[in-house]
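>>> the following block contains a protein sequence and its predicted model.
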Amino acid sequence: MKVVVHGKPFAEAARPFIQGMFDEMALRKIDVWISGGFEAILNAANIRLSNTTTFGSPADLNGARLVVSLGGDGTLLETVALIGARQIPVIGVNVGRLGFLATVPPERIKDMILALETGDYRIETRSILEVEANNMEIFGGVNFALNDLAITKTDTSSMITVHSYLNGEFLNSYWADGLIVSTPTGSTGYSLSCGGPVLVPNSKSLIVTPVSPHNLNVRPLVVEDSAVLSFEVKSRSNNFLLSLDSRSSIVDESTQLKVRKASFVARLVKMRQDNFFDTLRSKLSWGLDMRN
């Protein structure tokens, strides 16, 4: 079984769990492939590695049964970008902070490895956003996001105007600090902090959420995920910030954007006991009365 491991720098408290994961994989003779950048991080942390191979190109992912993301939610988003359209299942081990997407706690790593070997898990498919621009290639061709796309201002004073179209028909001109297009997976991220609704992961919808709109009667909008959204941005600085998950770039305001659901999905591995509503209650403190 070929398993790919990708991650970011981790706290010292996570080191014994990570060492235990690689020891367990070596004991079970799992063929482990590690990204070159993460191998350097592991070596610096004095993690002992055996039966591992280093890969440098996403093409080396071909043939992998799954990818393990070691970190937080940001690491998992980066891992999904690395996988791209290959649709290799990915599981997130939370050695980061929030752990909304990376749901396996470090103390359950050995249980996770056993479950992966025996097939005692499920795979959730999550929709992905794809963006096109009229005059440039977005992020070196990695033009997709699991969570959201955000159009925001680049300066600290003036708002931007985002002229928005739905399936070619004029929707609205948003005078705001920005605009977010979110998937159901991303509904608990940036969009939620700006007043957007929570969607269950298998919802066939997208959310359009303004960021600090000038008109207070403008509210988040839920549209069908078959829709094509188009945007033209006007700014006093003649540019704006475009973000896809954790990646961002300043682009010229002459850039016109078109956003739709991608033709491929992300496949997230979940342990049998993982439940979306349990995660909502534990991570967002739903139902807790802080007075007691």
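Perfect, I can see it now.
>>> please make it C-alpha for all contacts and neighbour counts, starting now.
Fine.
>>> helices and strands around the lengthiest strand in the chain, which ones?
Taking DSSP state E as the criterion, the chain has its longest strand at strand 256-271. In terms of contacts (3 or more Cα pairs under 8 Å, 6 or more residues apart in numbering; DSSP states H and E), strand 256-271 is packed against strand 90-94, strand 121-133, strand 229-235.
>>> got another one to weigh against that:
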Amino acid sequence: MAVNRLGLVVHGGRAEAVQAADVVRAWCARYDVQCTDIDVWHDGGRRSAREEVAAAGDPDLVVTLGGDGTFLRGARLAAENDALVLGVDLGRVGFLTEVSAASVRAALDAVREDRFEPDTRMLLTLRASRRLEMPPDVESLMRYGRGPLLPPPAVRSDCVVDDEWGVPLHVTALNDVVLEKLARDRQVSVGVYVSGRLLASYSADALLVATPTGSTAYSFAAGGPVVSPRAEALVFTPVAPHMTFNRSVVTAPDEPVGLRVLERSGRAAVSIDGQVRGVLEPGDWIGVYAAQRRLRAVRLGPMDFYGRLRDRMNLTDAPAAVADGTPTPFWSVTTPPPGDMAHLSLVTAPDGAAPQA
């Protein structure tokens, strides 16, 4: 792939990220690639994704240097421009990032030489009963511990505003959309709809809709299921609900999830991939659904999602089970599968050897 313009998103608080950024800039200088730092603080505030990518000259590759949070910031920009995103892992969890800092130069070479596969991920978008706003008093409250806030999302000009279907917001979420309470002493009360039909009314700390990619983020912490990033689904999860039914609900990608703040509820904040973007009043609603566009991430080899899940979540084996013997790979990963299994996707280690348990 020809890389002409590269956008760089750096976690400035990590020395190794700053060092890796120098490696990326040197690579760009060698191949005469325009390199621009983007998604940085400006005058105590934040710019929209469109403003940031425009200032960077509309990059065709976005490289993130940090953890999954930094990757999410880069993904927001890449999705805006339909650019590729390459995540360099310098964090503690690393479900989204692809390569280590030591491999960043080799990864850039692989992209330039077309030795990669694009990994497409579902994105979420929104419609709402009205345009989201951030009241000044709430902005001051939510700013604590979060840094400067992103601006409320604009209304999308490419879609029709409809009284029945609401206002289309300019939103792309890779992980999740969350409706959360503002006051510590008062939960948010929300009616939850699936495909336009009422599912249940909840009183909870928060309610969220996640992508398969986001199933290992906030949804997982709230007790939601782990979903393969290759799946096509929306995952609805209540957070600390005051009701017996506290399970997640997994819907099809063409089954939108609606969240309406009930009349006697307190105000609720709308967060998109962890960033507060506006506040809803009682009677307001948002509808979360799969976006038409998808994120394109650089994948240099087969993704062992379940091996990564085991490592990142520290899934140690039960002592009693370990005492009964060490498990070996269930099926061969070094020889081709037989004909009746040829259509299956089995993880293969990069060097052809069996992956380590």
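Now that the structure is in, tell me what you want to look at. Note that the structure is a prediction, hence the values are computed from the model and not measured.
>>> could I get the TM-score for this pair?
After superposition, the two chains reach a TM-score (TM-score structural alignment, normalised by the length of the first structure) of 0.85; 278 aligned residues with a Cα RMSD of 2.6 Å.
>>> one step back: how much does the longest strand of the first structure stray from the second structure?
With mean Cα distance after the TM-score superposition for the first structure, strand 256-271 of the first structure departs from the second structure by a mean of 1.0 Å once superposed.
>>> which residues in the second structure does that strand align to?
Per the alignment by TM-score structural alignment, strand 256-271 of the first structure matches residues 285-300 in the second structure.
>>> can you count the residues close to residue 272 of the first structure?
Around residue 272 of the first structure there are 11 other residues, counting by other Cα atoms under 10 Å.
>>> for it, which non-adjacent residue is spatially closest?
When the adjacent residues along the chain are set aside, residue 272 of the first structure lies closest to residue 121, with 5.4 Å between them (Cα to Cα, 6 or more residues apart in numbering).
>>> just after the helix ranked longest in the second structure, pick out the following helix or strand.
Ranked by residue count and defined by DSSP state H, the top helix of the second structure is helix 15-30. Next along the chain after helix 15-30 of the second structure, taking DSSP states H and E as the criterion, comes strand 34-37.
>>> so how far is that next one from its chain's centroid?
On the basis of Cα atoms, centre = their mean, to the nearest Å, strand 34-37 of the second structure is displaced by 23 Å from the centre of the chain it belongs to.
>>> spatially central residue in the first structure, please.
residue 77 (3.1 Å; Cα atoms, centre = their mean).
>>> picking that back up, with the first structure overlaid, how far apart is the longest helix of the second structure on average?
Helix 15-30 of the second structure differs from its equivalent in the first structure by a mean of 2.6 Å after superposition (mean Cα distance after the TM-score superposition for the first structure).
>>> that helix: how far from the chain's middle?
For helix 15-30 of the second structure, the distance to the chain centre is 25 Å (Cα atoms, centre = their mean).
>>> for stretch 7-23 of the second structure, same thing?
Averaged over its C-alpha atoms, stretch 7-23 of the second structure has a centre that lies 20 Å from its chain's centre (Cα atoms, centre = their mean).
>>> hmm, who's touching it?
With Cα atoms under 8 Å, 6 or more residues apart in numbering as the contact definition, stretch 7-23 of the second structure has outside contacts at 35-40, 53, 56, 59-66, 70, 73-74, 90, 101, 104-105.
>>> re earlier: tell me which of the helices and strands packed on strand 256-271 of the first structure sits most buried.
Of all these, strand 90-94 has the most neighbours on average by mean count of other Cα atoms under 10 Å, namely a mean of 26.
>>> quick one: the residues in the second structure that it pairs up with.
With TM-score structural alignment as the criterion, strand 90-94 of the first structure aligns to 85-89.
>>> can you map out the strands along the stretch 101-250 of the second structure?
Applying DSSP state E, counting those that start in this stretch to the stretch 101-250 of the second structure gives strands spanning 117-128, 167-173, 176-181, 188-194, 197-204, 206-210, 234-239, 249-251.
>>> tell me which of those lies nearest to residue 224 of the second structure.
Shortest separation from residue 224 of the second structure across the strands of the stretch 101-250 of the second structure is recorded for strand 234-239, at 6.0 Å, computed as Cα to Cα.
>>> how about the closest one, aligned to which bit of the first structure?
Following TM-score structural alignment, the partner segment of strand 234-239 of the second structure in the first structure covers residues 206-211.
>>> what's the average distance of that stretch to the second structure?
Average distance between stretch 206-211 of the first structure and its aligned residues in the second structure, after superposition and using mean Cα distance after the TM-score superposition for the first structure, equals 0.6 Å.
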